[in-house]
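Provide a 3D model corresponding to the input given below.
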Amino acid sequence: MISGKQSISDSIFLIQLFILLILSTMVRAQYNVLKDIGDISINLTLAFMLMFLVKSIMERRTFDTKLLKINIAIFLLILIYTISFVISEQAGNWYFIKLMLLFLFILGSIRIKWKPAHIKAIAYLLGIVLIFIFLHWVKLDFPNHKFKSIFTNPNYLAVFLFCMLYFKIIAIKFGSNFERLYFSLLILLNLILIYNTNARSVVVAMVVILIAWIFMKQFTRMYPFLFHIVITLNVVFIILYVGIKSTNFGRLLDKISVQIFGKSFFSGRSSLWEGIMQAGIEKPIMGYGVGINANDVTGIKLTAHNQYLQTFLEVGLVGFAIFVFLLFCIWKLLISRLDSFAAKWSACFFLGILVYENFELTLFQNNYSIAFLQWLIITIGISFSDDTKREEGQHL
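So this is what the prediction gives:
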């Protein structure tokens, strides 16, 4: 009886959480009223997850020793960012508190007990949102260039749509025949809308996910090393991207990008990243402090557009190493649970998100609404429980 009550309580919590997550995306809407709703929803989401974390600790749910390294990594992140905040005085108190709450959000997310019914319910919720966006696209006469719907930026809409994909893919696995058809159609709408945003970074992330899935199926022994490969290539890409701008190869890539996406391959990021790297080298150990922006050290009025460079700029090599350690701990846990369908897709999306972070800032404080969704996608596979397998085992 207690277990049943606990299951109902968890289900209600997750539905409420995702309603808040959907509302939090309004922070990037074009209208001030919706922005206010989005901002309030972000704060409520942080408070909501904190209450869940405290509740789960007080209930003394079974502690999974495999989560120990992730907990240590998050504690170290909190520690290094706290030290950075104290000694640098770059950020305000509320900025720092929200960042700490986001780290606790990650800690809470790995304690959520996910079931197929939860994923399907969330997929239905996101399906309603998707249909509204699709109908808006139709009403606007099918714009095929930088479609952004009610949002201020087509790239934001693209990554929001990208996050929706995960839940629909998992829902197909555990749905009825009708649900599989319905969610498949939603995925098709998802892809159509993403294409019409012209967001290259999201397309690259989806290609990485597809490649990762192929490696999982065809090159099983090599798959566990994809994390190391992706992180290494990300660092190499940053260095090469800055260095090839004025070369013949760089000009060729730029021409191809313009022909396919209608955008320059470089788009100002090369100068921005070069400035960030030069500034970072001057303070390589602890960085400039939490809250520092790229425009503070480069004079270019843009964010870093790269999670790795932003982390290096804020908390130096020490903080960057802890950040990579956290990612590695999550990866090791995901690949140890690849018998779970959700964990397989969490691992593939994880790699896609890691590549996406080479172009944007969405895992931490720059974009909370997307950070919430991405961290949930990454961590769902850790504690996902497929009840159908248990039931099948009992019948056998």
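
only C-alpha atoms for contact and neighbour calcs from this point on.
Fine.

what's near enough to touch the closest residue to Ala212 other than its chain neighbours?
Distances taken as CA to CA, 6 or more residues apart in numbering put Cys348 closest to Ala212, at 5.6 Å, once the chain neighbours are dropped. Applying CA atoms under 8 Å, 6 or more residues apart in numbering to Cys348 gives the contacts 208-210, 212-213.

swap the cut-off to 10 Å and go again
Residues in contact with Cys348, defined by CA atoms under 10 Å, 6 or more residues apart in numbering, are 166, 205-206, 208-216, 226-227, 334, 342, 354, 378.

Could you report the distance from it to Ser3?
Counting by CA to CA, to the nearest Å, the gap from Cys348 to Ser3 is 32 Å.

and what of Ile72?
Using CA to CA, Ile72 is found at 29 Å from Ser3.

before we move on, what about Ser149?
43 Å.

which of these two has more neighbours?
Between Ser149 and Ser3, Ser149 has the larger neighbour count (other CA atoms under 10 Å), namely 21 against 8.

Tell me the secondary structure at that one.
Under the three-state scheme (DSSP: H, G, I helix; E, B strand; the rest coil), Ser149 adopts coil.

Surely it is in contact with Thr197?
Yes: shown here, Ser149 and Thr197 form a contact pair, counting by CA atoms under 10 Å, at 9.4 Å.

Quick check: neighbours shared by the two?
Taking CA under 10 Å, 6+ apart as the contact rule, Ser149 and Thr197 both touch 143, 157.

after the helix or strand harbouring Phe227, next one along is what?
Secondary structure assignment for Phe227, by DSSP states H and E: helix 226-243. Going down the chain from helix 226-243, the next helix or strand is helix 248-261, by DSSP H and E.

let's see this one next to it:
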Amino acid sequence: MNNSDNGSLKFSRFTYILICSLLIVNTLALTSHEALHQVGTLSIMASLLFFLCLFIYYILHNYHNIDKLFHLYLYSAMYFIIYIITFFISAENNSFSYLFALLSTLSFILISSHNQWQHKYLKLFAHITSGIIWLVFLNWLLIELIFDGYQSISKNPNSLAIVLFCILYMQLLTFRYSSYIGRSYFGLLICINLFLIYTTSARSVFLSILIILLSMLILLYSKKVFSKIFSIGLILNFGFILIYVQLENTKIGQFLNEVSLNLLDKSFYSGRNEIWKQLLPYVYDKPFFGYGIGIDARGLTSPAHTSHNQYIQILLESGVIGLILFLLLLFSIWKLLLRNLTTFESKLSACFFIATLVYMNFESTLFQNNYAIGLMQWLIITLGVIINPVEDSTRVKGVQKE
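As a prediction, this is how the structure comes out:
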């Protein structure tokens, strides 16, 4: 593990390969095949333990570098302390395992924010995941051949769609820094990936892709305007939650439903409005500290469903105080990304970050609910925080010199 004066680090080749391998194997937990699911679950447990140990090792040897990411450390620590408090008020039997997973995830966020990913390992990651794209595509082509609700061996179409979405980041990054032959190959893969996402009919991922495109356009237009979309995005997110639960029986709501049925052949109301409508009174009942870490929304809704919303899940677990600290943690990462907007990695990470903020309005993957996706999302978000200036200077017209 090598360190530099700016607080960044470079892992050994073995560590990079191990991280990539774990993140990929973790996604097996999302499959419907029991044996593969068990492998993925064990991989997630190994990942969480490994990232926690890796972080402890880094801190013991490089505690003086904490000030390089001071605010990120500060809000991560405060967020974890709030969850320690909620641990003692939690009625969940497995709340300690949730606390361990939260600590490990925060450790991964911090260690990933310090890390300078070398392009050869990102390319390796992209090439390995390209195998997943080919397998999923061949399964669609030779076996299923459907254009609505395709899920391959995943538990549901949404799980497949978000895995493909995360892989898309690595494909775009590798496309940017590949030779012309590499660009042709990854250009084809990107097209296949987008097509497969289309076949899943996962509207939350459709919206995320649209948000990325809009974010890129705003970034091209003005960095000053782009710097504001974090706050704008959160305001729109919270406004959407409050409006969406009341919209179904209004004239505007019925109009939007007709438009959705005509364009997508799906109702505008996915059922999340009913879930959130049932959960919000619980949020209002304990607004400050919530019900404790690990609270399961399935015990509060009928029929039983998860919250399908990261913000509501955090409000249920740790109340408004926990949500504020979570948003401060996100904002500290956002500021770090804005600092490096001269690089393609940071631009891409920032755009995916905004898309993730929107995606969290429909799923709770960053913490607690889905570590296979959450860890990959955190990698994508934090990858643009630390940039290697020497490596960056070798790029000529989008092609990295080897």
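
Overlay the chains and give the TM-score.
Between these two chains, after superposing, the TM-score reads 0.94 (TM-score structural alignment, normalised by the length of structure 1); 393 aligned residues with a CA RMSD of 2.2 Å.

Leu300 of structure 2 - how many residues pack around it?
There are 16 residues near Leu300 of structure 2, going by other CA under 10 Å.

Alignment lookup: it to structure 1.
The alignment partner of Leu300 of structure 2 in structure 1, by TM-score structural alignment, is Val297.

Leaving aside the residues adjacent along the chain, what's closest to its match?
Nearest residue to Val297 of structure 1, sequence neighbours excluded (CA to CA, 6+ apart): Ala279, at 6.4 Å.

What is the aligned counterpart of the one you found in structure 2?
Per TM-score structural alignment, Ala279 of structure 1 is aligned with Tyr282.

Give the full set of residues in contact with the residue lying closest to Leu186 of structure 1 once chain neighbours are set aside.
Spatial nearest neighbour of Leu186 of structure 1, excluding adjacent residues (CA to CA, 6+ apart): Gly127 at 6.7 Å. Contact analysis of Gly127 of structure 1 by CA under 10 Å, 6+ apart lists 121, 133, 164-165, 167-168, 182-183, 186-187, 189-190.

now, which of these sits nearest Leu21 of structure 1?
Met164 (11.7 Å; CA to CA).

Could you find the counterpart of the closest one in structure 2?
Matched by TM-score structural alignment, Met164 of structure 1 corresponds to Ile167 in structure 2.

State the distance from Leu107 of structure 1 to Pro116 of structure 1.
Applying CA to CA to Leu107 of structure 1 and Pro116 of structure 1 gives a distance of 21 Å.

I misspoke; the intended subject was Leu252 of structure 1.
Separation of Leu252 of structure 1 from Pro116 of structure 1 (CA to CA): 46 Å.

For these two, indicate the residue with more neighbours.
In this view Leu252 of structure 1 and Pro116 are compared by other CA under 10 Å, and Pro116 has more residues nearby, 18 against 12.

I'd like to know which of the contacts of Gly127 of structure 1 are part of helices.
Of the contacts of Gly127 of structure 1, the ones assigned to helices by DSSP state H are 121, 133, 164-165, 167-168, 182-183, 186-187, 189-190.

now those residues as a markdown table including distance to Gly289 of structure 1?
Shown next, in a markdown table, are these (distance: CA to CA, whole Å):
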| residue | distance to Gly289 of structure 1 |
| --- | --- |
| Ala121 | 41 |
| Ile133 | 39 |
| Met164 | 33 |
| Leu165 | 35 |
| Phe167 | 36 |
| Lys168 | 39 |
| Tyr182 | 48 |
| Phe183 | 44 |
| Leu186 | 43 |
| Ile187 | 41 |
| Leu189 | 42 |
| Asn190 | 38 |
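
quick one: which of these is nearest Ile57 of structure 1?
Nearest to Ile57 of structure 1 among those: Ala121, at 25.9 Å, using CA to CA.

quick one, what contacts the alignment partner in structure 1 of Ile132 of structure 2?
By TM-score structural alignment, Ile132 of structure 2 lines up with Val129 in structure 1. With contact taken as CA under 10 Å, 6+ apart, Val129 of structure 1 is in contact with 22, 123, 161, 164.

mind checking which helix or strand Val129 of structure 1 is in?
Taking DSSP H and E as the definition, one finds Val129 of structure 1 inside helix 116-139.

how near is Phe80 of structure 2 to Lys228 of structure 2?
Distance of Phe80 of structure 2 to Lys228 of structure 2, given as CA to CA: 27 Å.
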